[in-house]
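> Sequence and predicted structure, then a few things I'm wondering about:
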Amino acid sequence: MKEKISLLLIVNLLLLSGFLIQAVVKKETIRSDGRLVFLPLPVRLQVNFADLKTSEFCLQYYRSDYDLKIGAESYFFQEGEAELYLEAKYAGIRFLEGNTDGDKLFVGWFV
């Protein structure tokens, strides 16, 4: 019985490790090969991505009753450097062109 439990734990650990590695590899690919865009507000929201214009790209977002989230809701910076980000007007986002799942990576704030 202990052998079955040990085997089950090892298999679960390997599956979890595989999922985590796949997620990291996907984000690293976006970071290194993705196109950088600056996202000002307001943005155009739509339900499907079938009618995108040639200059538009799909970005996955989440909507609640009172909020819109595009991914990274938190951005951490060193203590004492808040003044650098107060004037930011754009969010820098990287994504892979041709990727239809809308996955992206927040890379920073820009003026």
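Alright, I've got the coordinates.
> use CA for all of it now, contacts and neighbours both
Will do.
> what about the host helix or strand of residue 3, distance to the chain center?
Taking DSSP states H and E as the criterion, residue 3 maps to helix 2-33. Remark: helix 2-33 is offset 19 Å from the chain centroid, using Cα atoms, centre = their mean, to the nearest Å.
> Flag every buried residue along that helix.
Within helix 2-33, the residues that count as buried by 16 or more other Cα atoms under 10 Å are 27, 30-31.
> do the same with stretch 103-111
Within stretch 103-111, judged by 16+ other Cα under 10 Å, the buried ones are 103-107, 109-110.
> which ones are touching the residue nearest to residue 61 when sequence neighbours are not counted?
In space, and not counting its chain neighbours, residue 61 is closest to residue 70: 4.4 Å by Cα to Cα, 6 or more residues apart in numbering. Residue 70 makes contact with 59-62 under the criterion Cα atoms under 8 Å, 6 or more residues apart in numbering.
> try this one next to it:
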Amino acid sequence: MKKYKWVIILANLIILLVYFNYSVSKKEEILQDGKLVLLQLAPVDPRSLMQGDYMTLRYSISQNISSNHLPKRGYCVVRLDSRGVAEKVRFQQEAAPLNKDEYLIKYTSPNEWNINIGAESFFFQEGQAEKYSRAKYGGVKIDKNGNSLLTGLYDERLKNIK
């Protein structure tokens, strides 16, 4: 039995490392080839806006919805305006149908009041809160399957805040 214990531990470690590397490579692929979409930030209670070294984000596309009528998981279909800012078109459970010039962003609905697109926090270096407090847009790279990755925050002139 001792001999098999180490084999099982080693096999689990290899599976974990393969999965981790696969996950990282998929995120790198989104960063490299994904479409940049700017999501307008919605107001957040100022008392919880800055907590240590991260900012809680909420997006205007997830406001004024009744998520109790939405499936727990699905897609937010958006259309981009001429500046690259996303405008919500509809929510749907499946990836299809998708019209011309529409893009998918996967969402989850943890409760009946919110939907999450997977980028609800932005982490930054301590002492940089003032710089990021003027953010108006979240820059998200999306792939054709609706996977998203937050790449940065943008000001009202659509400039990346660095």
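That came through, no problem. All of these numbers come straight from a predicted model, not from anything done at the bench.
> follow-up on the earlier one: in structure 2, what residue corresponds to the residue nearest to residue 61 of structure 1?
Alignment note (TM-score structural alignment): residue 70 of structure 1 maps to residue 117 of structure 2.
> gap between its match and residue 144 of structure 2?
Taking Cα to Cα, to the nearest Å as the measure, residue 117 of structure 2 falls 15 Å from residue 144 of structure 2.
> And the strands in structure 2?
35-40, 50-51, 54-56, 73-80, 86-92, 102-108, 121-123, 137-142, 148-154 (DSSP state E).
> Select, out of those strands, the one closest to residue 21 of structure 2.
strand 148-154 (16.7 Å; Cα to Cα).
> post-alignment, the closest one versus structure 1, mean distance?
Its matched residues in structure 1 lie on average 0.9 Å from strand 148-154 of structure 2 after superposition (mean Cα distance after the TM-score superposition for structure 1).
> What range does that strand cover in structure 1?
Under TM-score structural alignment, the match for strand 148-154 of structure 2 is residues 104-110.
> hmm, back to that, now tabulate the buried residues of helix 2-33 of structure 1 in TSV and tack on distance to residue 50 of structure 1.
Output for the buried residues of helix 2-33 of structure 1, formatted as TSV (distance: Cα to Cα, whole Å):
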residue	distance to residue 50 of structure 1
27	25
30	22
31	26
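> Would you agree residue 146 of structure 2 is in contact with residue 103?
Yes: between residue 146 of structure 2 and residue 103 there is a contact under Cα atoms under 8 Å: 7.4 Å.
> Please say which of those two ends up with more neighbours.
Shown here are residue 146 of structure 2 and residue 103; by other Cα atoms under 10 Å, residue 103 has more neighbours (24 against 20).
> That's all I had, so thanks and see you.
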